[in-house]
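> take a look and give me a structure for this.
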Amino acid sequence: MKKLGRNKILILGVVLGGIGGYFYWKEIGCITGNCPLKSKWQRMVPYGMFTGYIISDLIQSYWKRFKRKGEIPTR
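Here you go, the predicted structure:
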C-alpha cells in the first residue's frame, strides 16, 4: 500500500493520459483512416497513457529533487 501512495502522481498521470488520448482520438483523430496512430482509439489510448506516464514521471522527479534540497521552486 505504501507503493501506491508513493506513485499516486504516476498513476494519476497514466489515467489522465489515457483520457486525453481518447479525447484526442474523438475530437482530432484521423477522419480518413489512413493515419496509423490516430485512426483507432485502441492505439491512441495507450499512446496517451505512455505520454502521461512520461510527463508525470518528469514532474515527480523534479518535485522530489527540490523537496530533498528543502526548497520548492517558485517564480
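
> contacts and neighbour counts: CA atoms only from here.
Noted.

> by residue count, what's the longest helix in the chain?
Counting residues, the longest helix in the chain under DSSP state H turns out to be helix 41-69.

> that one: which residues count as buried?
Using 16 or more other Cα atoms under 10 Å as the test for burial, helix 41-69 gives 41, 44-54, 56-57, 60.

> give me the most central residue, the protein.
Nearest to the geometric centre of the chain sits Gly52, at 0.8 Å (Cα atoms, centre = their mean).

> next one: the residue nearest to it when sequence neighbours are not counted from Ser56, what distance?
Of all residues not flanking Gly52 in the chain, Gly17 sits nearest, at 4.2 Å (Cα to Cα, 6 or more residues apart in numbering). Separation of Gly17 from Ser56 (Cα to Cα, to the nearest Å): 9 Å.

> please provide the structure for the following sequence as well, for comparison with the first:
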Amino acid sequence: MSYFRQYFWRIVGALLGVLGGFLYWRFIGCSSGSCPITSNPYMSMFWFGLIGLLLGSSNKKGEKRVDRQE
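Predicted coordinates for the structure are as follows:
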C-alpha cells in the first residue's frame, strides 16, 4: 500500500495522459497518416502518457528543497 501512496500522482498522471492521447488520436488525430505521433494510437497514447507521468511526478508535497550555497 505504501508503494501505491508513494507513486499515486505518477500513476494518475500517466493514466490520464494515456486516456488523453487516445482521445486526441480519436477525435483530432492525423487523417493523412503523415504525422508520426498522432497517426498511430499507440504512439499517441505512449507520448501523452509519458507527458502525464512527468507532470504527475512534479506534484510532490512535503519534500523540502535544499539549496546549497558554495
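
> got a TM-score for the pair?
The TM-score (TM-score structural alignment, normalised by the length of structure 2) is 0.82; 65 aligned residues with a Cα RMSD of 1.6 Å.

> what's the longest helix of structure 1 packed up against?
Applying 3 or more Cα pairs under 8 Å, 6 or more residues apart in numbering; DSSP states H and E, one finds that helix 41-69 of structure 1 contacts helix 8-27.

> what packs against the helix it packs on?
With contacts taken as 3+ Cα pairs under 8 Å, 6+ apart, helix 8-27 of structure 1 sits against helix 41-69.

> next one: the residue nearest to Gly52 of structure 1 from Phe50 of structure 1, what distance?
Taking Cα to Cα, one finds Gly17 of structure 1 at 7 Å from Phe50 of structure 1.

> just Phe66 of structure 1 next, same as before
25 Å.

> helix, strand, or coil at Pro36 of structure 2?
Under DSSP: H, G, I helix; E, B strand; the rest coil, Pro36 of structure 2 falls in the coil class.

> residues near it, how many?
Other residues within reach of Pro36 of structure 2, judged by other Cα atoms under 10 Å, total 10.

> for Trp25 of structure 2, see how far away it is.
Pro36 of structure 2 is 12 Å from Trp25 of structure 2, by Cα to Cα.

> repeat that for Leu53 of structure 2.
Leu53 of structure 2 sits 19 Å away from Trp25 of structure 2, taking Cα to Cα as the criterion.

> with Phe48 of structure 2 instead?
Separation of Phe48 of structure 2 from Trp25 of structure 2 (Cα to Cα) stands at 10 Å.

> before we move on, what about Ser39 of structure 2?
Distance from Ser39 of structure 2 to Trp25 of structure 2, counting by Cα to Cα: 7 Å.
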